[in-house]
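Student: model this:
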Amino acid sequence: MTAESISLDDLERDALTEIVNIGVSRAASSLRKMIGDQVLLSVPSIEVVSQRRAARLISEREASELVAVRQDFSGPFSGRALLIFPETNSLELVRAVTGGELTAQEVVDLEHEALAETGNIILNSCLATMANMLRRSLTMTIPEVLRGSGAMLFEVNEDGASEGLVLFLYIDFAVRKHDIRGYIAMIMDLPSLGVLKELLEEFIATIVGDTD
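Tutor: Modelled structure (predicted):
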């Protein structure tokens, strides 16, 4: 099995984008309840790229160090989910989530906890929605907060041995008039992405069947 043989076609990518958008809209609703203010989340695009390419994409867009919340997931397809922010955005996010009334030091002190909770809500909503709409179930580990470069987050090996692919999702994230950009990435090996592709084909066939 090669990366080319399991690349998503336009219909599959559109279906996955729609599924993920439903997931992030549920996450936005959960965050709205948590912070008592409007939260807007959307995923305008999904790309399937190598881990090396994902690291390059994010380093081209972001000059600063990155902060990520990571959760592993397992089920019919398995992998590692990351919610990634530029470091400057992560503190902005904490200010928004905590109501903007903390001192600079308090924001720094609370950053880890607030990021883990926010990441948990967003990643869980995305993955639970994917699993539910594809009629499967996934198990997730507790969130972990990481800092580093794109190469570190995407586990790029210097010898080029990593063969995983990344579902790379750009997200627009607006809360309390703060514009916060981020990324969701799901690192999967080829067999897992192959299973996901098959499940998307089943999902599309069901929809087509329902509209006939």
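
Student: contacts, neighbours, all on C-alpha from now
Tutor: Noted.

Student: would you map the helices across the protein?
Tutor: For the chain, applying DSSP state H gives helices covering 10-35, 51-61, 87-97, 104-133, 150-153, 190-211.

Student: in CSV: those, plus distance to residue 3 and mean neighbour count.
Tutor: Converted to CSV, the helices of the chain look like this (distance: least, CA to CA, whole Å; neighbours: other CA atoms under 10 Å):
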stretch, distance to residue 3, mean neighbour count
helix 10-35, 15, 18
helix 51-61, 12, 18
helix 87-97, 31, 21
helix 104-133, 21, 19
helix 150-153, 20, 19
helix 190-211, 7, 16
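
Student: how about residues contacting stretch 109-127?
Tutor: By CA atoms under 8 Å, 6 or more residues apart in numbering, the surrounding residues in contact with stretch 109-127 are 20-24, 26-28, 30-31, 69-71, 81-83, 90-91, 93-94, 97, 138, 140, 142-145.

Student: now do the same end-to-end measure for stretch 100-109.
Tutor: 14 Å (CA to CA, to the nearest Å).

Student: cool, and stretch 145-155?
Tutor: Termini of stretch 145-155 sit 15 Å apart (CA to CA).

Student: what residues does that stretch touch?
Tutor: 51-52, 54-56, 58-59, 65-70, 112, 115-116, 162, 187.

Student: please give me the structure for this one as well, since I'd like to look at both together:
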Amino acid sequence: MTVPPEAALSDLERDALTELVNIGVSRAAASLRQMVGGEVLLSVPSVEIIEERIASTLIEEREGSDLVAVRQDFTGAFKGRALLIFPQSSGAELLRAVVGDEIPPEEAAEMEREALAETGNIILNNCLATMANMLRRSFNMSLPQVLRGDGRMLLEGTQEGGEGLVLFLYINFAVRDRSLRGYIAMVMDLPSLGALRRLVADFIERVMDDDAEAAPR
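Tutor: The predicted structure follows:
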């Protein structure tokens, strides 16, 4: 399945979505700084809409098949599943960044799960909340779940009635000078992506109208 025209982003829509998400992750970084007690840098260089299959292949080609993800379902003006995905090694690195290097082995697995769930909850909630606010809509989100597996298991077959499309974001993520790699994937069906595009178009129009009113006459 290729991305149909009604879901494909224009350059202006892609730029607007990238800016919205970067505002969200900037707010998430501020919250994470309080959690880890150190500097957190987060940015999203680009946003694309691609097929689930392509997204899972991209992640596995870059990171291998040993992945960990935090998933939260969302409903509202559009609906789907949001995932924060890390290579397994980054999950362990995140735990050390949050609680330090001295971790009792018998507690490491549970502590890593809690650190991942909290980190995912902060990042995904800030991204969706910022999008909701800027697009003048609201969303409800489920509690975070920590999943482990390969890209296919995490991403594919999550939509009823066939393969979904993914709003796919690469994250530059640094915590206390530890460089971590991650991805945000928002898996949505075609009607939801169409609704998102319409809301982004309305947002762009409002921004352009505001800029025109603010311009010197």
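
Student: any idea what the TM-score is?
Tutor: For this chain pair, the superposition-based TM-score is 0.94 by TM-score structural alignment, normalised by the length of the first structure; 208 aligned residues with a CA RMSD of 1.4 Å.

Student: returning to that earlier point: who wins for proximity to residue 179 of the first structure among the helices of the first structure?
Tutor: helix 87-97 (8.6 Å; CA to CA).

Student: tally of neighbours for the corresponding residue of the second structure for residue 135 of the first structure?
Tutor: In the second structure, the residue equivalent to residue 135 of the first structure is residue 136, according to TM-score structural alignment. A count of nearby residues for residue 136 of the second structure, using other CA atoms under 10 Å, gives 12.

Student: most centrally placed residue in the second structure?
Tutor: For the second structure, the residue nearest the mean C-alpha position is residue 184 (2.9 Å; CA atoms, centre = their mean).

Student: distance of that residue from residue 66 of the second structure?
Tutor: Residue 184 of the second structure is 16 Å from residue 66 of the second structure, where distance means CA to CA.

Student: do the same with residue 197 of the second structure
Tutor: Distance, residue 197 of the second structure to residue 66 of the second structure, by CA to CA: 33 Å.

Student: please list all residues in contact with the aligned residue in the first structure for residue 168 of the second structure.
Tutor: Matched by TM-score structural alignment, residue 168 of the second structure corresponds to residue 168 in the first structure. Residues in contact with residue 168 of the first structure (CA under 8 Å, 6+ apart) are 46-49, 54, 183-186.

Student: what about stretch 125-143 of the first structure, start to end distance?
Tutor: Stretch 125-143 of the first structure end-to-end distance (CA to CA) = 13 Å.

Student: gap between that stretch and the chain center?
Tutor: 12 Å (CA atoms, centre = their mean, to the nearest Å).

Student: could you do stretch 139-159 of the second structure as well?
Tutor: Centre to centre, stretch against its chain (CA atoms, centre = their mean), the figure for stretch 139-159 of the second structure is 12 Å.

Student: so which bits of that stretch are buried?
Tutor: By neighbour count on 16 or more other CA atoms under 10 Å, the buried set for stretch 139-159 of the second structure is 139, 141, 144-148, 150-152, 154-156, 158.

Student: returning to that earlier point: can you tell me how far the match of residue 135 of the first structure is from residue 29 of the second structure?
Tutor: Distance from residue 136 of the second structure to residue 29 of the second structure, by CA to CA: 23 Å.

Student: next one: residue 53 of the second structure
Tutor: According to CA to CA, residue 53 of the second structure stands 30 Å off from residue 29 of the second structure.

Student: same check on residue 107 of the second structure?
Tutor: 26 Å.

Student: please apply the same query to residue 162 of the second structure.
Tutor: Plainly put, residue 162 of the second structure is 35 Å away from residue 29 of the second structure if you go by CA to CA.

Student: what's residue 181 of the first structure aligned with over in the second structure?
Tutor: Per TM-score structural alignment, residue 181 of the first structure is aligned with residue 181.

Student: for its match, give me its contacts.
Tutor: Going by CA under 8 Å, 6+ apart, the list of residues near residue 181 of the second structure reads 86-87, 90, 171-173.

Student: now with 10 Å, please.
Tutor: 63, 85-87, 89-91, 170-174 (CA atoms under 10 Å, 6 or more residues apart in numbering).
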